[in-house]
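Peer 1: Here is a sequence together with a model predicted from it:
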Amino acid sequence: MTQGLTKFPAKDDVVYVVDDDEAMRDSLSWLLQSNGYKVSCHESGERFLQALSATDPSTVACALIDIRMPHMTGMELQNVLHEKGFTFPVSFITGHGEISMAVEAIKNGAIDFIQKPFKEHILQELVEKMLSIARNEKQRAEDLKAIQSKFKTLTPREEDVLEKIAIGRTNKEIGADLDISVKTVEAHRANIMDKLAVNRPAKLLQMTLKYQEAKAQGLI
């Protein structure tokens, strides 16, 4: 390990380390903490899952997991994390001969892997990459929550009108579809744009499609 970590994380960001090797846990903990990272170490997948049950799920975090551990392997832990809805980025620590396992883990959603012995700058790049992904995902979730709160202010009739707007119907067509006057459609459209805090039709359509996509994906 030759190069120091140069970028300091936000004070509340957490790097989880899951490894049954105490010396490896101590080494990673010392290295990461000495460079400003908040580290939480765990000796097994089972202990890690127990600890996660008492943590704030909104915390920006990532995990470095040993791919070969007794009882619950790293890949088994990855699967359980998915099943329980934990979405923080995960990467694996691998030894010689475990690369094929790491590649399989990446196919299952892992960000990357580092092979023992690893260089400090490689660890830096990987941890920063994962935390950046986690921060972006948290911001995305907050943005979707804010959008959702705005859409909840719409009346059922405004939702009907907006659904027609989203598929490209004109005011006249919407009026005919819903058996209301064009002026009423225009009034509903104005109220919708006001409630959603948009000032252009393109912005309205963009926000609506984003909201519909998030709902379809079960994100909100």
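Peer 2: Nice, I can see it. Numbering: from 1, shown residues only.

Peer 1: From now on I want contacts and neighbour counts done on CA atoms only, so please keep to that.
Peer 2: Noted.

Peer 1: which residue sits closest to the residue of the chain most remote from its centre, ignoring its sequence neighbours?
Peer 2: Note on the chain: the largest C-alpha distance from the chain mean falls to S181, namely 43.7 Å (Cα atoms, centre = their mean). Nearest residue to S181 in three dimensions, chain neighbours excluded: G175, at 5.3 Å (Cα to Cα, 6 or more residues apart in numbering).

Peer 1: Which SSE is immediately downstream of the lengthiest helix in the chain?
Peer 2: In the chain, assigned by DSSP state H, the helix with the most residues is helix 120-151. Scanning forward in sequence from helix 120-151 by DSSP states H and E, the next helix or strand is helix 156-166.

Peer 1: tell me the angle of that next one relative to helix 120-151?
Peer 2: Angle of helix 156-166 versus helix 120-151, following axes from the mean of the first three to the mean of the last three Cα atoms, to 10 degrees, is 120 degrees.

Peer 1: Would you mark the buried spots in the following helix or strand past helix 156-166?
Peer 2: Once helix 156-166 ends, the next helix or strand along the chain (criterion: DSSP H and E) is helix 171-178. Buried residues in helix 171-178, defined by neighbour count with 16 or more other Cα atoms under 10 Å: 171, 174-175.

Peer 1: can I get these in JSON lines with distance to K84?
Peer 2: As requested, those are exported to JSON lines (distance: Cα to Cα, whole Å):
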{"residue": "N171", "distance to K84": "45"}
{"residue": "I174", "distance to K84": "43"}
{"residue": "G175", "distance to K84": "46"}
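
Peer 1: Name the residues that touch the helix or strand encompassing R189?
Peer 2: Following DSSP H and E, one finds R189 within helix 182-195. By Cα atoms under 8 Å, 6 or more residues apart in numbering, the residues outside helix 182-195 that reach it are 150-151, 153-154, 158, 161-162, 171-172, 174-175, 199, 204.

Peer 1: Put this next to the first one:
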Amino acid sequence: MSAEAVIHVIDDDDAVRDSLAFLFESADLTVRTYGSAQAFLAVAPVLVGGCVVTDVRMPEINGIEMLKRLKAQGSLLPVIVITGHADIALAVEAMKSGAVDFMEKPFDDEAMLRAVRTALVRHSQTLEEGQQRAEIRQRLATLSNREQQVLEGLVAGHANKRIAHELDISPRTVEIYRAHVMTKMEAASLSELVRMALIVGMSGSIATTDN
């Protein structure tokens, strides 16, 4: 397990924190523990990888409020909340506030480990997707206005001739711009180019502006 994939355990009960830390460490997972939501929120902005396991009932800042503050900070860390049998309403509220899962006390150790591993995998995928979107946007930023227009036409499924007509240029010129787009976007095929554009939410409608 990489150093970044840390399980952050938050609970004001020392015994619960120690028990969870022992469970995760026994499964070769890296653990950090916090006695309060305040202590975790103080370091949360610099955390990238991992998962949060937190009690929903804590003094001063409870699990729900912590989720809201994490969201406000822009944190992508997946959060699993621990609830009591009487806290189903809180568990549902936690899910609505961004928690990825909740575990009822007393929870099964294997069920907790499965939930954490699932959260870690999903988080890793989210980070990879975010990095991919950022790279695509960087490449898009290198396109000229006309190249952007040609790309939008391609994403809309238009043939070169139609793109040429809508932009009032020749089909041959469209081919040249299209080749430039493929090169700048580092796309090996038209399908890959379209996939990149869709990943960042391009609509595929041509907005005609100057070159």
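Peer 2: Perfect, thanks for sending it. Given the structure is predicted, the values throughout are model-derived calculations rather than measurements.

Peer 1: Out of the buried residues of helix 171-178 of structure 1, which is nearest to G97 of structure 1?
Peer 2: G97 of structure 1 has its nearest neighbour among the buried residues of helix 171-178 of structure 1 in I174, at 63.1 Å by Cα to Cα.

Peer 1: can you tell me which residue in structure 2 aligns to the closest one?
Peer 2: If you follow I174 of structure 1 across to structure 2 using TM-score structural alignment, you land on I163.

Peer 1: and that match, how far is that from L47 of structure 2?
Peer 2: 46 Å (Cα to Cα, to the nearest Å).

Peer 1: related to what we said a few turns ago, wait, what's in contact with the residue nearest to S181 of structure 1?
Peer 2: Contact analysis of G175 of structure 1 by Cα under 8 Å, 6+ apart lists 181-182, 184-185.

Peer 1: coming back round to it: and the longest helix of structure 1, what other elements does it pack with?
Peer 2: Judged by 3 or more Cα pairs under 8 Å, 6 or more residues apart in numbering; DSSP states H and E, helix 120-151 of structure 1 is in contact with strand 61-66, helix 201-216.

Peer 1: coming back round to it: mind checking which of the contacts of G175 of structure 1 are buried?
Peer 2: Restricting these to buried positions leaves 182, 185, with burial counted as 16+ other Cα under 10 Å.

Peer 1: Adding distance to R47 of structure 1, write the contacts of G175 of structure 1 out as CSV.
Peer 2: Shown next, in CSV, are the contacts of G175 of structure 1 (distance: Cα to Cα, whole Å):
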residue, distance to R47 of structure 1
S181, 63
V182, 62
T184, 60
V185, 58
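
Peer 1: Can you tell me which of the contacts of G175 of structure 1 is nearest S40 of structure 1?
Peer 2: Of those, the one sitting nearest to S40 of structure 1 (Cα to Cα) turns out to be V185, at 55.5 Å.

Peer 1: any idea which residue sits dead centre in structure 1?
Peer 2: Among the residues of structure 1, the one closest to the centroid is E137, at 3.5 Å (Cα atoms, centre = their mean).

Peer 1: aligned partner of it in structure 2?
Peer 2: When structure 2 is aligned by TM-score structural alignment, E137 of structure 1 is paired with T126.

Peer 1: circling back to that earlier point, between the contacts of G175 of structure 1, which is nearest V17 of structure 1?
Peer 2: Nearest to V17 of structure 1 among the contacts of G175 of structure 1: V185, at 56.3 Å, using Cα to Cα.

Peer 1: And that closest one? What does it align with in structure 2?
Peer 2: The equivalent of V185 of structure 1 in structure 2 is V174 (alignment by TM-score structural alignment).

Peer 1: and the gap between its match and P45 of structure 2?
Peer 2: 46 Å.

Peer 1: same thing with A188 of structure 2?
Peer 2: Using Cα to Cα, we find A188 of structure 2 at a distance of 37 Å from P45 of structure 2.

Peer 1: quick one: which of these two has more around it?
Peer 2: Legend: neighbour count by other Cα atoms under 10 Å for A188 of structure 2 and P45, higher for P45 (13 against 10).

Peer 1: Hmm, S75 and that one touching each other?
Peer 2: Yes: if you go by Cα atoms under 8 Å, P45 of structure 2 and S75 touch, sitting 6.9 Å apart.

Peer 1: who's in contact with stretch 119-127 of structure 2?
Peer 2: So stretch 119-127 of structure 2 is contacted by 5, 49-51, 76-79, 100 (Cα under 8 Å, 6+ apart).
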